[in-house]
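In: Turn this into a model:
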Amino acid sequence: MLNKRSFGSNSCKETDTRCYDDTKRNYEYRKERNCEENTDDDDNDTSLLNETRNEVIRIMEPCTVERCLEAIPSFSEYDILVRTEAVALSGSDLHYYETGGKSYPGMTLGHDATGIVQEVGCSITKIRPGDRVVLESGLACGICDYCKKGCYNICNNLIFNGFLRKYQVHPADLCHKIPDDVDTIEATLTQTLALGCQACFKAQILPTTNVLVIGAGSTAISTALCARAIGAGNICVASTLKEPLETIEKTFNFNCLHYEADMQYCTILECLYSVLHDWPDAVINCAVSEKTMNLSVMALKPCGVCVLAECDAECACFNAMDVLMKNLKLIPSFRSINMFPTALHLIEDGKAPIGRLIANIFQWQEVEHAFRKALHESNVGNRKVIVRCAEPEEDETFKKEDCKT
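Out: From the prediction side, this is the model:
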C-alpha cells in the first residue's frame, strides 16, 4: 500500500541516526545545558535564540511582520536541513502581507529561496553539507494520478514550504545545486525564470519563430529571455504599462510595444507588424484578459500557438471562430515542471541575466521594510526585492553588474 511522502518528519530508524551530523546532537546538548544553567526565562529564550538562530517570519495581522522563535525542524532520511541564504519576495508573500495570515495559520512564507545545506538524511548521496542549493518549494504527494503522470505542478495535495526563516527542512529531490559561477542572490530568481522556460517550451519556440510576449511582469521578462536564449527570430514585448516596458527595453534591450487599453485592435496590430515585420508564430500571454486574448487570436498566423501563462482577469471572452478557422492552439502553462535545471543553466551561461530584475536587497533585520518596498514595486513596476537571511560576508556584496550577461 502506498503512503504519502512525509516531509519534515523524523522517519529514520534508530539505527540510522549515525547518518546525521554531530551538529544536531551538539545543539540538543547545548540547549539542555543552557536550560540548567539559566534560571531566568528571558535568559533562556535569549540563549536559545543565540544557539539556534532559527527565527521565523510570521504575518498574522495585515502589514504586521513578526519574528518568532521555533525549534530546528527534524527531518527524514530523504530530507535535508538548509540554512536559508536569501529569499525573493513573491506575489503570494505580498498577498499574505496585505491580508494577514489568520485565515491560513499553517502557511509559511518565502517560496523563492536559496540556502546552504547543513545536514542530510541517511539516504541522500548527491547532496552534501556545504552545498549551495536553490529550492523548489512546492511539495507534491507523489502518489496521486497527476503526480504519477509527471504533472506534480497540479498535484491534488500540493503544499508549499516557506523559507523566510533561518533554517528549514526540505526534500532533497527538490533541491538543486547552484553552479559555482552563479551568485546565491541571483539564484533566488530561478523559479521566476523557470516559469518563462516552461512557457517557451509549451510554445515549441524555434530559432525561426516570431514571438509576441504580452505583459510586463517578471514572468513576461523571463519568457522573453528564454525565447532569446533559444534564438527566436523576432521578439516583441507588448503591454499597456508604459514604465515597466521602458525598464524592459533599457535593461534587457527588447523591442517593446506600448498600447493604450482603449486603443482599437487594428491600430495595435499595425504597430505590432511594424515592430516584428511579420505576424507572430507564437504568443505567450502573461496578462490574460479579454483584450489580450482577442489581440492574440487576431495577430497569430494560422496554425500558431497561444500559451496562457498568467492572468489579469478570471474570465476572458474572445473570438472562438477565429481560433477554429485559423487552427490555433491554446495551451496553459501553470507553475513549472522540472525546469529548475534549465533555468540554472541559462543563468550560468549568461543567456538569461535575470539578476538585473533585482531592485533592492535587505538584511534580515530589515524584513518589514523589504515587504513595504516589494509591495511598492509590485504596484509600479516589475522588479524584485530580496531578503538576505544569512549575515553577509565582507566580500559577498551582490552587484547587478556582476550578473551573468
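In: Going by C-alpha atoms from here, please, whenever you check contacts or count neighbours.
Out: OK.
In: So which bits of stretch 193-205 are buried?
Out: Within stretch 193-205, the residues that count as buried by 16 or more other CA atoms under 10 Å are 193-203, 205.
In: Hmm, Thr220 is touching Val213, no?
Out: Quick fix: residue 220 reads Ala, not Thr. Yes - judged on CA atoms under 8 Å, Ala220 makes contact with Val213 at a distance of 6.4 Å.
In: Sitting in helices, which of the buried residues of stretch 193-205 do you find?
Out: 193-202 (DSSP state H).
In: How is the residue lying closest to Cys151 once chain neighbours are set aside assigned, secondary-structure-wise?
Out: If the residues on either side of it in the chain are set aside, Cys151 comes closest to Ile337, at 7.0 Å by CA to CA, 6 or more residues apart in numbering. Under the three-state scheme (DSSP: H, G, I helix; E, B strand; the rest coil), Ile337 adopts coil.
In: which helix is the longest one in the chain?
Out: The chain, longest helix under DSSP H: helix 22-37.
In: for comparison, sequence B:
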Amino acid sequence: MGKDNLTAVLYKINDLRLEQTEIPQPKDDEVLLEMSCVGICGSDVHYLVNGRIGDFVVTTPMIIGHEAAGVVSKLGKNVQNLKVGDRVAIEPGVPCRTCSFCKHGRYNLCREVIFCATPPVHGNLRRFYTHAADYCFKLPDHVSLEEGALLEPLSVGVHACKRAGVTLGSQVLILGAGPIGLVTLLVAKSLGATRIVITDLVQSRLDVAKELGADKTLLVDRNDDEPTLVKKVHALFGDEPDITIDASGAEASTRLAVLATRSGGTAVLVGMGPPEIKLPLVQALAREIDIRGVFRYVNCYPAALELVASGKVDVKRLITHNYDIKETHEAFETARTGRGGAIKVMIHCDRS
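Out: Got it, this is the predicted structure:
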C-alpha cells in the first residue's frame, strides 16, 4: 500500500494545498478505500472562492471533495456487505441513524449528519479514505468508477424529480443547464416526462442539454423582463409547464420558477443562491403553486445506480475534463472558470 496519501487540503479562501496525510484505519463498521475518482462540485469551488456556503464556514484546514468512488482495500471487523477489491460509489453523507428524521426515512435532514467536505468534516479528495460501509454502494462490473463518482450529482437529480412528482406525461421546465440541471434532465426523461425545456445563459451548455434529450432549449437574454421570459417559456411548451425545477439558485431563476409554472403546479428549488431573495409569493398563493425545497438526497443512491447500470441514463457525457490528483489546482481552475466548456471536472486519485 505504501505511505503515499496525497491529499487536497483547503486552508482558507484561494489557499488549496496538496500534502501528505496519514492513511486512516477503518473503524469497526467502516472500510478503507483506495480512492479512484473525485468530481469537482460547485460547492467545492464555492468553498475555495468564498470560504463558506451559508452557515458552513471553513475556519480550520479541510480536506475537499465529496463526489467520489474507490476500491475497498481494508475492512472494519463488523463489515459484511463488502469485500476487499470491491469497486464502490460513496454516498458522502452519513447520518446518526437514531433521530426522528433518520427513523422516518428523511436522513438528509438529520442534524448530526457527517457530510464529506462540509465544514468541519473532511472530504475524500485523497488517495486513501475511510467511510461507513453501509454508505458504500458496490458497482457492477460494467459500471465504471467515473460513473460511480457521478452517482452523487445524479442522486440530486433523482431526489429533485421525486420531490417534483415527475412522472409519465409531465411537462417539465428546468432552469439552469449546469451539472445538476443536466442530471435532472436525464432523470426526468427516464421517468417519462414528455416535454422538457431547459434554460441557461450559456449556449454551449444548452447544446449539451439538447444532446442529452432536451426537447427545447432557451438561451436567456439578460435584457428580457420577466413577462417576456415567461412568454418565451410558454411558447416553447405550446402551453405551460406543470413542473419547474430551478437548478440555478439565482433570484431571477427562482422567481421565474414561480411565474412560469402552471396554476396548481409545482416549483422545486434545488440551486442554492443568496440566503434571502424576493419572491412573487402572492402569485404562488393565488395560483396554488407548491414550492418545495431540495436538500441533497435521501434513499436515492440505489435508484441512481440502477438508472446507470440499466443504461437508462448515460452520465459519461457530463465529464468534460480529467486530471491527475497532482494537477488538482489546474482542475479547480478549470471548474471555477468553466474554460473549455467545462461541465464536470474529474480528478483521478490512483497513483500514477
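In: quick revisit: need the next SSE after the longest helix of the first structure, C-terminal direction.
Out: helix 41-52 (DSSP states H and E).
In: List just the nearest of the ones in helices among the buried residues of stretch 193-205 of the first structure to Ser289 of the first structure.
Out: Ala199 (17.3 Å; CA to CA).
In: so what corresponds to the closest one in the second structure?
Out: The equivalent of Ala199 of the first structure in the second structure is Ala160 (alignment by TM-score structural alignment).
In: tell me the contacts of its match?
Out: 184, 245, 268, 270, 294, 297 (CA atoms under 8 Å, 6 or more residues apart in numbering).
In: related to what we said a few turns ago, kindly spell out which helices and strands sit in contact with the longest helix of the first structure.
Out: When contacts are defined as 3 or more CA pairs under 8 Å, 6 or more residues apart in numbering; DSSP states H and E, helix 22-37 of the first structure sits against helix 41-52.
In: Next, the mean deviation of the helix or strand that the helix it packs on is followed by compared to the second structure.
Out: Using DSSP H and E, the next helix or strand after helix 41-52 of the first structure towards the C-terminus is strand 55-58. Taken against the second structure, strand 55-58 of the first structure registers an average deviation of 2.0 Å after superposition, with mean CA distance after the TM-score superposition for the first structure.
In: In terms of secondary structure, what does strand 55-58 of the first structure contact?
Out: In terms of contacts (3+ CA pairs under 8 Å, 6+ apart), strand 55-58 of the first structure is packed against strand 66-69.
In: give me the element the aligned residue in the second structure for Cys236 of the first structure is part of.
Out: Aligned by TM-score structural alignment, Cys236 of the first structure pairs with Val197 of the second structure. For Val197 of the second structure, the element it lies in under DSSP H and E is strand 195-200.
In: so Leu211 of the first structure is in which element?
Out: Slight slip there: residue 211 of the first structure is Val, not Leu. strand 210-214.
In: Pull out the buried residues from the helix or strand following that strand.
Out: Sequence order places helix 218-230 as the next helix or strand after strand 210-214 of the first structure, per DSSP H and E. For helix 218-230 of the first structure, burial by neighbour count (16+ other CA under 10 Å) applies to 218-230.
In: now the helices: where do they sit in the first structure?
Out: 22-37, 41-52, 91-99, 145-148, 184-187, 190-202, 218-230, 242-252, 265-276, 290-299, 320-325, 340-348, 367-380.
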